[in-house]
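Chemist: Provided below for reference: sequence and predicted model.
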Amino acid sequence: MRIHVADHPLVSHKLAVLRNKDTASPTFRQLVDELVTLLAYEATREVRTVEHPISTPVTNTVGVKIADPQPLVVPILRAGLGMLDGMTRLVPTAEVGFLGMQRNEETLEIHTYANRLPDDLTGRQVFLLDPMLATGGTLVDAINFMIERGASDVTAVCLIAAPEGLKVVEEKIGDRADVKLVLAAVDERLNENAYIVPGLGDAGDRLYGIVD
């Protein structure tokens, strides 16, 4: 597995505002959208292309276009939805699937409760979206979910990650060259409740409000 941590002042600035507990939901949503667009630039660096003949105002030439099958963007519900527009803005031809995964706060086990994906992902490049990589369990299950269905290339885009979660993903996924992780930052640690420190709180609640 390959890991890329974005090193850019705009990423650092926007992430700092996201962390601020006084940042309101509308601003939080906008900043997540902007951050994901910046991360998507790195995440899509190896997107497959094919040559494509075009005519400019001056002459005929050959350019490139994204190859078929089109990339598949998969937000992990619900917080991953807040990252979807930022990703598809950069890759508007991508198809979109949805994966609902929830962590039991007591056992930390992952439960898949929603799946709107093709059964056969053979040859597909998949981009998983999840704001936070905490314990690593959700991301490991999501990556394996895609690989088991034949995905040939999986890139996970997360805003922040805990070192403990990164270690779990590296141990479970191993040295697969077809799996990549793109992050805005690696934080200090997990606390006793498995929350990322310093973190940014519950991304889903900060994006959409608290739903009882």
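Modeler: Arrived safely, thanks for sending. Numbering: from 1, shown residues only.
Chemist: C-alpha from now on. contacts and neighbour counts both.
Modeler: Fine.
Chemist: excluding its backbone neighbours, what's nearest residue 188?
Modeler: Counting by Cα to Cα, 6 or more residues apart in numbering, residue 197 is the residue found nearest to residue 188 once chain neighbours are left out, at 5.8 Å.
Chemist: try residue 51
Modeler: Using Cα to Cα, 6+ apart, the nearest residue to residue 51 is residue 64, at 4.3 Å.
Chemist: might you report the residue contacts of that neighbour?
Modeler: Residues near residue 64 by Cα atoms under 8 Å, 6 or more residues apart in numbering: 49-53.
Chemist: which of those sits closest to residue 135?
Modeler: Ranked by distance to residue 135 (Cα to Cα), the contacts of residue 64 are led by residue 49 at 34.5 Å.
Chemist: would you confirm that the closest one contacts residue 70?
Modeler: No - contact criterion Cα atoms under 8 Å: residue 49 and residue 70 do not qualify, at 9.9 Å.
Chemist: other SSEs contacting the biggest helix by length in the chain?
Modeler: When secondary structure is assigned using DSSP state H, the longest helix within the chain turns out to be helix 25-43. When contacts are defined as 3 or more Cα pairs under 8 Å, 6 or more residues apart in numbering; DSSP states H and E, helix 25-43 packs onto helix 9-19, helix 84-90, strand 153-161, strand 179-186, helix 203-208.
Chemist: most packed of those?
Modeler: Here the criterion is mean neighbour count by mean count of other Cα atoms under 10 Å, and of the helices and strands packed on helix 25-43 the winner is strand 153-161, at a mean of 25.
Chemist: and the helix or strand just after that one, what's buried?
Modeler: From strand 153-161 onward toward the C-terminus, using DSSP states H and E, the following helix or strand is helix 163-173. Under the neighbour-count criterion of 16 or more other Cα atoms under 10 Å, helix 163-173 has 163-166, 168-170, 173 buried.
Chemist: what is the distance between helix 163-173 and the centre of its chain?
Modeler: Mean-position distance between helix 163-173 and its chain equals 16 Å (Cα atoms, centre = their mean, to the nearest Å).
Chemist: what lies in contact with that helix?
Modeler: Contacts for helix 163-173 (Cα under 8 Å, 6+ apart): 1, 133-137, 139-140, 186-190.
Chemist: included below, for side-by-side comparison, is a second structure:
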Amino acid sequence: MTTQPSPFASSPIVLDHPLIRHKLTRLRKVETSTAGVRRLVRELSLLMCYEATRDLPMETVEITTPLETMQAEQLAGPDVCFISILRAGNGLLDGMLDLVPFAPVGHIGLYRDPETLEAVEYYLKLPSQISSRRCVVVDPMLATGHSAAAALTRLKEKGAKRLLFVCLLSTPEGIACLKEHHPDVPVITCAIDRGLDEHGYIRPGLGDAGDRLFGTK
């Protein structure tokens, strides 16, 4: 999977695979149904997971094929976990768990205050041994960056040391926010959009990711 460099402060990895670009275009369309949105997000998350798990540690084991014994590589233990920022982050879990079905999953519930646009926490449930795991934090949208920054702060408070943030869409504002508060956390995204409107929504974006995933208004 190829990547393109970004000029923005935190140097996010912008995934540039043709399949990702194609599926993201279909996802953005206003006429795409709820079922279509769910399918596309699942497919995109699977492709994003490929990049997010690129450097997981490996170990060599002896196996027997139908023809002979050989030395082969496998993942070195349950090193990774996924953390979903509720509620829209759950839409990214299915594809990732298709690839890494043994990974434990944590959830952090945040909502955006409509006046201040700041993140307010209402739920937190995390896997055990979080300090020794790679924590892949997922949320479809990196808009203002406040929710993502708040989630990463809480995870660090709980002991997380190896963090990665994965999103479908991002903005220069959101990237700058994470750069300011969490310069040590890499960001993987499918696109960096133009920016935010007066309500804090990504433009051109794809609408409200949670509403489009779950068929709500």
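Modeler: Perfect, thanks for sending it. None of these values were measured; they are calculated from a predicted model.
Chemist: returning to that earlier point: tabulate the buried residues of helix 163-173 of the first structure in a markdown table, adding columns for distance to residue 209 of the first structure.
Modeler: As requested, these are exported to a markdown table (distance: Cα to Cα, whole Å):
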| residue | distance to residue 209 of the first structure |
| --- | --- |
| 163 | 27 |
| 164 | 27 |
| 165 | 25 |
| 166 | 28 |
| 168 | 30 |
| 169 | 29 |
| 170 | 32 |
| 173 | 33 |
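Chemist: do you know how far residue 21 of the first structure is from residue 201 of the first structure?
Modeler: With distances taken as Cα to Cα, to the nearest Å, residue 21 of the first structure is found 8 Å from residue 201 of the first structure.
Chemist: how many other residues sit next to the spatially closest residue to residue 131 of the second structure that is not a sequence neighbour?
Modeler: Leaving aside its sequence neighbours, residue 131 of the second structure sits nearest to residue 160 (Cα to Cα, 6+ apart; 4.4 Å). Using other Cα atoms under 10 Å, residue 160 of the second structure has 18 neighbouring residues.
Chemist: residue 160 of the second structure maps to what in the first structure?
Modeler: Matched to the first structure by TM-score structural alignment, residue 160 of the second structure sits across from residue 151.
Chemist: show me what contacts that match?
Modeler: When contacts are counted by Cα under 8 Å, 6+ apart, residue 151 of the first structure touches 121-126.
Chemist: same thing but 6 Å
Modeler: In this structure, residue 151 of the first structure makes contact with 121-124, judged by Cα atoms under 6 Å, 6 or more residues apart in numbering.
Chemist: which of those count as buried?
Modeler: If we count by 16+ other Cα under 10 Å, those have these buried: 121-122, 124.
Chemist: returning to that earlier point: what about the equivalent of the residue nearest to residue 188 of the first structure over in the second structure, neighbour count?
Modeler: Counting by TM-score structural alignment, residue 197 of the first structure corresponds to residue 203 in the second structure. Around residue 203 of the second structure there are 17 other residues, counting by other Cα under 10 Å.
Chemist: likewise the one 3 residues further on?
Modeler: For residue 206 of the second structure, the number of neighbouring residues by other Cα under 10 Å comes to 19.
Chemist: related to what we said a few turns ago, more neighbours, residue 21 and residue 201 of the first structure?
Modeler: Under the criterion of other Cα under 10 Å, the comparison of residue 21 of the first structure against residue 201 puts residue 201 first, with 16 against 10.
Chemist: that one belongs to a strand?
Modeler: No - Residue 201 of the first structure is assigned coil when assessed by DSSP: H, G, I helix; E, B strand; the rest coil, not a strand.
Chemist: how many residues are close by residue 29 of the second structure?
Modeler: When neighbours are counted by other Cα under 10 Å, residue 29 of the second structure comes out with 13.
Chemist: can you tell me what it aligns to in the first structure?
Modeler: Matched across to the first structure, residue 29 of the second structure falls on residue 20, judged by TM-score structural alignment.
Chemist: distance of that match from residue 13 of the first structure?
Modeler: Taking Cα to Cα, one finds residue 20 of the first structure at 11 Å from residue 13 of the first structure.
Chemist: trace residue 45 of the first structure over to the second structure, please.
Modeler: With TM-score structural alignment as the criterion, the equivalent of residue 45 of the first structure in the second structure is residue 54.
Chemist: for that match, which three-state class applies?
Modeler: Secondary structure state of residue 54 of the second structure, per three-state DSSP, is coil.
Chemist: so what corresponds to residue 209 of the first structure in the second structure?
Modeler: Superposed on the second structure with TM-score structural alignment, residue 209 of the first structure falls opposite residue 215.
Chemist: contact partners for its match?
Modeler: Contacts were defined as Cα under 6 Å, 6+ apart; by that measure residue 215 of the second structure touches residue 34.
Chemist: rerun at 10 Å
Modeler: For residue 215 of the second structure, the contacting residues are 33-35, 37-38, 209, by Cα atoms under 10 Å, 6 or more residues apart in numbering.
Chemist: and it, how close does it get to residue 199 of the second structure?
Modeler: Counting by Cα to Cα, the gap from residue 215 of the second structure to residue 199 of the second structure is 21 Å.
Chemist: touching, residue 202 of the first structure and residue 79? I think so.
Modeler: Yes - in this structure residue 202 of the first structure lies within contact range of residue 79 using Cα atoms under 10 Å: 8.8 Å.
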